[in-house]
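Need coordinates for the following:
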Amino acid sequence: LVIEDIQPDKILSFLIALKSLPRLFSLDIRTMHIMGNLNDIYRLIFELATLKYNKLYLYGNECSISIPLATGKQLSTIEYLEIVHYYTFDELSDLISYTPKLRHLNLSHINQDDSTIETMSPINLENLTSISMYTNYINFDEFETFIQNIYSELKTLHVTFSYQDITFLDAYRWEKLILQYLSQLKKFSLKYYDNGHSMYSGERTQFNSSFWIERKLIMNVEINEYKILYLVSPYRKRWYEDKNSTVDYLESTQLTINYVFDGEPADFLFMYIKSILNRVQIYHLDIQRKISIDRLMQIIHLLPDLITLKINSLAFYRSFFNEEFPTTCSIEHASKIKKVYIENTQAIEEVYFLLHVCPHMEFLNLQCLHGKTIELFLRDILNKINKNLRLLCIYVSKADDNMIKRLSTMIDNGKLLSNYTIHRELNNIYLRWK
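Here you go, the predicted model:
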């Protein structure tokens, strides 16, 4: 049952009426109205005899809870509790004293002025296996205190922090916390939003140590318009891997750029990248927006260890704010790139440019140009290939087996390649040669 925008003067009578429903298992209340004190609301929710899932979402409204600790006769059947409103840790302790069967706890919006975490009472929840938390008001030490006071066999922990405390990226602190207090943990993810303005002169984060590699957890980074997101999560297969690929977790960190500042000064973008490089080494670059060639080379200029490059599409206009690019340094960095993916190929010149600036490219993945036959498109590429390119993947929306035969005939008749194989996987045509 989902209830939205219920009035404060109606919610109590509504909750009382819900007691008459014999099979109410799920209750989701969302409102923008100020509720003030939540004592009676939670008291009535906990009295719902069959409830398994409860969510109370107050859209950031400040509120208070002074509910007493539960007694034996007041216990709730709730197994999944989602709290999306302000609370202190003392209030949280009191609330979940009513939910001994709790298995999943989802928390958001801790109070900014919560001074109770240091004196937080221990919470015993023997059934609790999963915690998800979002907050922008506690530092790592306070979060550590919270975890130390949760007595349960946690198997899943997903946390998101916006508070500017670089300790959240201290892999050794996380390793120590997990080994000492979360020994049963099977699933873990960490999101840390950084404003990119903080200075950092310490050593690079060590989320590539054996502890993290054994758990197949890696760090990736995203740049948005005004934020940097550091993400530690399970490794997922990427576009440049096939079934025979071996994952190198030591060189797996990817930077995804969601905002390229095209047509405007890119000072923030460059500042973000430099800030990131102070903390982690970048080996893979994914640019989610159309980008000019000069802006692309400006970015590559800052990233000396790139192995793969994925871009949405290239634009061949030059920025009004352009410096003299490409530089010798950017050309040197681009020459190390071995695998390239163009999601939306709009001109053959994009392919020529990338083949030129990435002379050691071994794998090229791209989309066939609209309005151009696959035969002409492939011929144009093969006439420009460098000596290192050995694998080509072209997406063609109408690919079929007859197309593979035609391409093979064209390659043989034109003597474009020798000792090659060509096959289709759905709409992707793979051409490999030695």
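
Could you use CA atoms for every contact and neighbour count after this?
Noted.

isn't residue 48 right up against residue 20?
No - distance between residue 48 and residue 20: 9.1 Å, which falls outside the contact criterion (CA atoms under 8 Å).

Looking at the two, which has the bigger crowd around it?
Comparing residue 48 with residue 20 by other CA atoms under 10 Å, the one with more neighbours is residue 48, at 23 against 11.

Leaving out the residues flanking it, which one is nearest to the more buried one?
Once flanking residues are discounted, residue 48 sits nearest to residue 19: 5.8 Å by CA to CA, 6 or more residues apart in numbering.

What distance do you get for the one you found to residue 25?
From residue 19 across to residue 25, the span is 12 Å (CA to CA, to the nearest Å).

quick one on the thing from earlier: common neighbours of residue 48 and residue 20, please.
Common contact partners of residue 48 and residue 20 (CA atoms under 8 Å, 6 or more residues apart in numbering): none.

how about the helices in this structure?
In the chain, the helices defined using DSSP state H lie at 8-18, 39-46, 89-96, 140-148, 171-181, 210-214, 267-277, 293-302, 328-334, 348-357, 374-382, 401-414.

Output these as CSV; include the columns mean neighbour count.
Output for the helices of the chain, formatted as CSV (neighbours: other CA atoms under 10 Å):
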stretch, mean neighbour count
helix 8-18, 13
helix 39-46, 17
helix 89-96, 19
helix 140-148, 16
helix 171-181, 15
helix 210-214, 14
helix 267-277, 17
helix 293-302, 20
helix 328-334, 18
helix 348-357, 17
helix 374-382, 16
helix 401-414, 14
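
To compare with the earlier structure, here is another sequence to fold:
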Amino acid sequence: MINSIENFSNEIFYEIFDYLDGCDIYKAFSNLNYHFSQLLNSSLLLYKIKFDFESDDLFMNNYQHMKSINPHQIFSLNLSSELYIDKFLSSFNIDSSLDHLQSIYLENIQPNTLLILLKNCIHLPYQCQIYLLIFTLPTLKYCKITSHGFKSSATLPFATDNQQLSMIEHLIIDHSVTFSELAAILSYTPKVYHLKFWHEDIKYPIIQMISSTELSKLTHISMNISYLEFDEFEIFLSKLASTLKSFNLVYTEKELEYLDFDIWEELILQNFPQLEKFYFDFNAYISDEDEFIFDGCICDQFISSFWINRQWFVEIVIEPDIISLTIKPYRKKWYEFINIDNDLNVNHLTLLTIRDIPMDKYIETYDKIEWLIDVATIYHLEICDDVFIGTIINIMNILSSLDSLKLSSIKLPNTTLLSMEELDEINHAVDNNKITKVYLDKMIRFDDVLFLIDLFPKVKYLQIGCTSDIDINLFLQIILMKIQNKVNSNLHLLAISIPTADDYMIERIQNMIDFKRLLFNYTIKRTNDTIFLRMKSF
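Next up, the predicted model:
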């Protein structure tokens, strides 16, 4: 029996240390005893060093601990504090003694500083290209290069037969490249299996410069593409390996051939039989002058055995000046965690999210929603803004097939000031909506919930987000009395999310319900900060 942490095996410590910063490890364990001294200096322990500080004292303290670490044991360096990158590099030599160094992360480093650093890494004469310097690092497996506006005017030459090639396996080119530049980069990296890049070239893309051989080992590819016609994109896809397992495409334009889902189905079946994950973002920037931009596109093509069997589904997002259609692997949504009944197979239905829309821009948003109902049947809606209830009703009238609705918060009208026409609109919404699941993320007043119960008479699942200072017993008493007074209430499950939820709160609620005889056949349980009250009958 182990009765002291010191008696843990070295393997357990190595496993624990893998989650910790190297300087923190050294600071905590270096002066304990001989056993830990031996452990920290073992060649089996490799340190991950991270410098992310905003004060000189913290920087110097960790730097002193780092200087005590054997350089042969440093596995990675993360210098994410731009204030101290130059100071660190002027004091610490990154050279051949770091023979286990496999990862360097530098944030906001200046190009000249990076060139000096890389020259020290490889001990080679000065070269003009950052990529050429990186490719000569002998043990580098992972490389991410991010550039905001900086672009070398020099062209990277293609690798020659007698040139040293890179050992990089995971390459992220987080800046725009042409296909000719990408082809040159790939000529140095024959072992890359995970590739991410941005393509942006209004001129002829010259896809033919990339050979299938350079892409033959890819199992994961992620692309951000603009200004590329779909037939050119198809040529690029034909060069990818049939062993591809993960595909991620972000497209920012309006060419609708990218939204022909039957073509996508054919391409995947023919070229990528081993594909497991498929991500596709179609981002269409729109202006007030744009008319219907999705002519001929039918998202309901996704409700077919090909997409369902692979668990890839479509979601749509409306934001200011942009509509995004996204295909991605299935993940459970809030309305799926609790199984109320089997009336609707929610796994296969489309979610629309509306966010960051100013209150005075919702009239234009109605037009965009009108576009979408010709493209897809929307069954789930999430509105991430604080909106007036009239806005919600207008959207509900457009999306007549809605089954679930999630709201950030609502603004209720003063019913005494409503006109007869406005009251008729509310009554029409009450009579005609089919919504069975409602989630109010932030309740401002008790009246918010009472209004929603009246507005959605078919609701079976209601979830409410509350603040910790709410009188939860009073709140539940009011809701349950409201439900009892309704004829033929359909509400079966009430979920209350509250930060202070605990078992004692559950006990108090249960005592209150039983004492006041509000329910007779129910169950209550808690999952994290959410209390679920299932009502079987009244």
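
Please work out the TM-score for the two chains.
TM-score for the superposed chains, counting by TM-score structural alignment, normalised by the length of structure 1: 0.86, backed by 420 aligned residues with a CA RMSD of 3.2 Å.

which ones are touching the residue nearest to residue 48 of structure 1?
Contacts here follow CA under 8 Å, 6+ apart; on that basis residue 19 of structure 1 touches 47-49.

Pick out the residue nearest the middle of structure 1.
Per CA atoms, centre = their mean, the C-alpha nearest to the average position across structure 1 is that of residue 231, at 5.6 Å.

What lines up with that one in structure 2?
With the correspondence set by TM-score structural alignment, residue 231 of structure 1 lines up against residue 326 in structure 2.

Residue 148 of structure 1 now?
In structure 2, residue 148 of structure 1 lands on residue 238 (TM-score structural alignment).

Now do the contacts for residue 222 of structure 1.
By CA under 8 Å, 6+ apart, the neighbours of residue 222 of structure 1 are 228-231, 255-258.

give me the stretch of structure 1 that stretch 491-511 of structure 2 matches.
Using TM-score structural alignment, the residues of structure 1 aligned to stretch 491-511 of structure 2 are 389-409.

First-to-last residue distance for that stretch?
Taking CA to CA as the measure, stretch 389-409 of structure 1 stretches 21 Å from start to finish.

roughly how far is it from the heart of the chain?
Put simply, stretch 389-409 of structure 1 sits 33 Å off its chain's centre (CA atoms, centre = their mean, to the nearest Å).

Contacts for that stretch, please.
360-368, 374-375, 422-424, 426-434.

Kindly report the same for stretch 245-257 of structure 2.
So stretch 245-257 of structure 2 is contacted by 219-227, 229-230, 272, 274-285, 293-295, 297 (CA under 8 Å, 6+ apart).

swap in stretch 370-378 of structure 2?
The contact list for stretch 370-378 of structure 2 (CA under 8 Å, 6+ apart) reads 292-294, 297-300, 349-352, 398-399, 401-402.

State the distance spanning the first to the last residue of it.
Start and end residues of stretch 370-378 of structure 2 are separated by 11 Å (CA to CA).

what's the counterpart of residue 426 of structure 1 in structure 2?
Here residue 426 of structure 1 is matched to residue 528 in structure 2, going by TM-score structural alignment.

Contacts only, for that match.
Residue 528 of structure 2 makes contact with residue 501 under the criterion CA under 8 Å, 6+ apart.

how close does it get to residue 460 of structure 2?
With distances taken as CA to CA, residue 528 of structure 2 is found 22 Å from residue 460 of structure 2.
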